[in-house]
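S.K.: this one's sequence-less:
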């Protein structure tokens, strides 16, 4: 997911994306531990998506605090 797509999401959608990403990462790690994971590069992609969502959430939090 690209940063431009993430910026267009609402706060609720960002929270949902973060939950989904963490759940997917958990499942990927479980598959890796049981040697069922075919695409190991997917773990890196999911981690980056989670980081992008967290970065946008933090940027919005900082912007809200500075607007006070």
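M.R.: Happy to help now that I have it. All values derive from a computational prediction rather than experimental measurement. Numbering: from 1, shown residues only.

S.K.: going forward, measure contacts between C-alpha atoms and count neighbours the same way
M.R.: Will do.

S.K.: which residues in this protein form helices?
M.R.: In the chain, helices defined by DSSP state H lie at 3-7, 11-33, 41-66, listed in chain order.

S.K.: Can you tell me which residue is spatially central in the protein?
M.R.: Central residue check for the chain by Cα atoms, centre = their mean: the C-alpha nearest the mean position is that of residue 50, 2.0 Å away.

S.K.: ok, second structure coming up, stack it against the first:
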């Protein structure tokens, strides 16, 4: 999802998405540690999505 689309969502919705991405990141890291993760690019994509959400949340908190 693009940052412009995220800016239209509420902080509650973004926090729910962030929580889901953090859970997914944990699963991916566990799979990588056990050698079961073949698509390692998913880790980087997940991390970027987390950073994007945190950036939008920070922008929203500074506006308020």
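M.R.: Nice, I can see it. This is a predicted model, so every value here is computed, not measured.

S.K.: ok, back up a step: the residue nearest to the centre of structure 1 contacts residue 22, doesn't it?
M.R.: Yes. Checked against Cα atoms under 8 Å, the pair residue 50 of structure 1 and residue 22 is within contact range at 7.3 Å.

S.K.: Quick one: residues contacting the residue nearest to the centre of structure 1.
M.R.: By Cα atoms under 8 Å, 6 or more residues apart in numbering, the residues touching residue 50 of structure 1 are 17-18, 21-22.

S.K.: Turn those into JSON lines, including distance to residue 30 of structure 1 and neighbour count.
M.R.: Below are the contacts of residue 50 of structure 1 laid out as JSON lines (distance: Cα to Cα, whole Å; neighbours: other Cα atoms under 10 Å):
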{"residue": "17", "distance to residue 30 of structure 1": "20", "neighbour count": "18"}
{"residue": "18", "distance to residue 30 of structure 1": "18", "neighbour count": "19"}
{"residue": "21", "distance to residue 30 of structure 1": "14", "neighbour count": "20"}
{"residue": "22", "distance to residue 30 of structure 1": "12", "neighbour count": "16"}
